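Novice: Coordinates only, no sequence provided:
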């Protein structure tokens, strides 16, 4: 019997092009869905015939209700080995195997610096003026050399961001609840006395934390008001780390100079969302992990996972707890 597989949220129509799906095509019929399906009824109808679904990161949540509406589903493959939008306990109870893939920390590091540099040198403002016949030079950029970069989180991504900062001649402060002075020093950073100390002393602040009950809303109004008025906030991790209403006020009222954002509470971002039009926001549509090599890894290992499942030996399984 041929199994049916849908690859969801293939925004760039890249899934079938970047990997060799040949090893599974004798047993699996694969189709891609390019546009995001937000409506849960439409999504359930689209996937009703599928034994296998491949999802891209957390673009489409798989909660218990959706899983119950997909009785044929047997294998769910997510890119990356962590996906908070999947109810793993519900999947296990329904007999759905959940597998993941490897993911490189390098692409989000590079995008973090693209946003930070774009903000510091007003790249989009000057590019727009050049294209549209506006003034020849209208801004004065911030220097990176000699400035302070504050990193909230110093894991795989934060550590790499810190090492780039030292190449620019920046002073790097870092903080998270369990960070030690020794670990900070290994990355070329100094441990801040606390979150507030880091925010008060930094010219640029970048978030590199996993979203959890402890980190949700980590930056609210008091924290954003503690930042310097000329400072920029960069978030390529998770939108919910920052209180949205407080961030909008901070940007509107000039508590901070601006923000570079790659993550949003609702994705795709609604067309009328103020973050699309605020002049002091440099925003990208969740591109942190979107790179050619990462996509090759994602979908090649998705094929491996499907092939292993068909052979009766799933690999890289995700389990609850």
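Specialist: Nice, I can see it. Values in this document were obtained by computation on a predicted structure and should not be read as measured data.
Novice: drop to CA atoms for contacts and neighbour counts, all remaining ones
Specialist: Fine.
Novice: So which bits of the longest helix anywhere in the chain are buried?
Specialist: Criterion DSSP state H: the longest helix present in the chain is helix 292-310. Across helix 292-310, burial judged by 16 or more other Cα atoms under 10 Å covers 294-307, 309.
Novice: Determine how far that helix lies from the middle of the whole chain.
Specialist: If you compare the mean C-alpha spot of helix 292-310 with that of the full chain, they lie 19 Å apart, counting by Cα atoms, centre = their mean, to the nearest Å.
Novice: ok, and what's touching that helix?
Specialist: For helix 292-310, the surrounding residues in contact (Cα atoms under 8 Å, 6 or more residues apart in numbering) are 15, 18-21, 23-24, 27, 52, 54, 75, 77-80, 99-104, 107, 314-316.
Novice: okay, now the one to match up with it:
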């Protein structure tokens, strides 16, 4: 059998895990580039029986699955598998497994979120660029203490972000479609209505799961309600917000800035408007991308692949 470890842009997978137990049973290749379209993906992956993704970097819609006749097993790293058409996989006899959430890399997304908040609040990337040009001080930063942090989505990640906001001395409030006053109080924060959170928060940080009910839940109206000095942080999913409305607000200086780790198209195209705005901090989907988290993903993926090769698949979702 032939196996491909996909989406490993930096070629780190082989160095993080000993893949020799798998290679004693099958051949193993690394695919180190993104696919621009389904045609390219199908042509590259057609020869493989087993594919292992890296999170959601390559989606598997029905059209792609149908064009991979040899595919028998798809291992999705991470808990979520909403970019895979499970019905199409079942119809073609493809088994799909995921990997559990691991404590090994816990905190990675929370830490990046606060790195982005501080970078934006204190103009760190902007000042760094100008220091390298021989210049000195171009902007005035913002003190976080006593400012309002609006957390959108108060699950595990949202609660972690909220706790750090409280430690900074911030007034932390939260909203999500199903959040109750009781759950908010248990996290040490107050629940606000969506409109009030967006119109009164100095920093808004998104931590909702993407689902049909939350697609573009941060719409033009919500963005327009934000204060002129407000900042928006998204380390969750690009589909949560109206990207065009955000770009318009940033271009017109209707909000102070944004810090983004996720995008509607990834990798972000070189000519994307976000790349040309000076009031955004951009990172290339680094939220989960730490040595500890990737090692955990690949260790679980190896377990899944070996179990499939032994005829007893585990962690099967379809």
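Specialist: That came through fine. Treat the numbers as computed from the prediction; the structure is a model and nothing was measured.
Novice: TM between them?
Specialist: The TM-score (TM-score structural alignment, normalised by the length of structure 2) is 0.97; 315 aligned residues with a Cα RMSD of 1.1 Å.
Novice: follow-up on the earlier one: I'd like to know which of the contacts of helix 292-310 of structure 1 are buried.
Specialist: The buried subset of the contacts of helix 292-310 of structure 1 (16+ other Cα under 10 Å) comprises 15, 18-19, 21, 24, 52, 54, 75, 77-80, 99-104, 107, 314-316.
Novice: Inside helices: which ones of those?
Specialist: residue 107.
Novice: In strands only, show me the buried ones among the contacts of helix 292-310 of structure 1.
Specialist: Under the assignment DSSP state E, those contribute 52, 54, 75, 77, 78, 99 to strands.
Novice: Now do the same for residue 47 of structure 1: its match in structure 2.
Specialist: With TM-score structural alignment as the criterion, the equivalent of residue 47 of structure 1 in structure 2 is residue 45.
Novice: list the contacts for that match?
Specialist: Per Cα under 8 Å, 6+ apart, neighbours of residue 45 of structure 2: 4, 68.
Novice: For it, give its distance to residue 188 of structure 2.
Specialist: Going from residue 45 of structure 2 to residue 188 of structure 2 by Cα to Cα, to the nearest Å gives 48 Å.
Novice: Residue 141 of structure 2 now?
Specialist: Distance from residue 141 of structure 2 to residue 188 of structure 2, by Cα to Cα: 27 Å.
Novice: Look up how far residue 211 of structure 1 lies from residue 68 of structure 1.
Specialist: Counting by Cα to Cα - residue 68 of structure 1 and residue 211 of structure 1 are separated by 26 Å.
Novice: With residue 19 of structure 1 instead?
Specialist: Residue 19 of structure 1 is 30 Å from residue 211 of structure 1, by Cα to Cα.
Novice: nearest to residue 247 of structure 1, of the ones in strands among the buried ones among the contacts of helix 292-310 of structure 1?
Specialist: residue 78 (30.5 Å; Cα to Cα).
Novice: Do I have it right that that closest one meets residue 52?
Specialist: No - look at residue 78 of structure 1 against residue 52 with Cα atoms under 8 Å: they stay out of range, at 11.0 Å.
Novice: Find the centremost residue of structure 2, please.
Specialist: In structure 2, the residue lying closest to the centroid (Cα atoms, centre = their mean) is residue 236, at 4.8 Å.
Novice: Let me know how buried the residue nearest to that residue when sequence neighbours are not counted is, in neighbour terms.
Specialist: Leaving aside its sequence neighbours, residue 236 of structure 2 sits nearest to residue 207 (Cα to Cα, 6 or more residues apart in numbering; 5.3 Å). Using other Cα atoms under 10 Å, residue 207 of structure 2 has 26 other residues around it.
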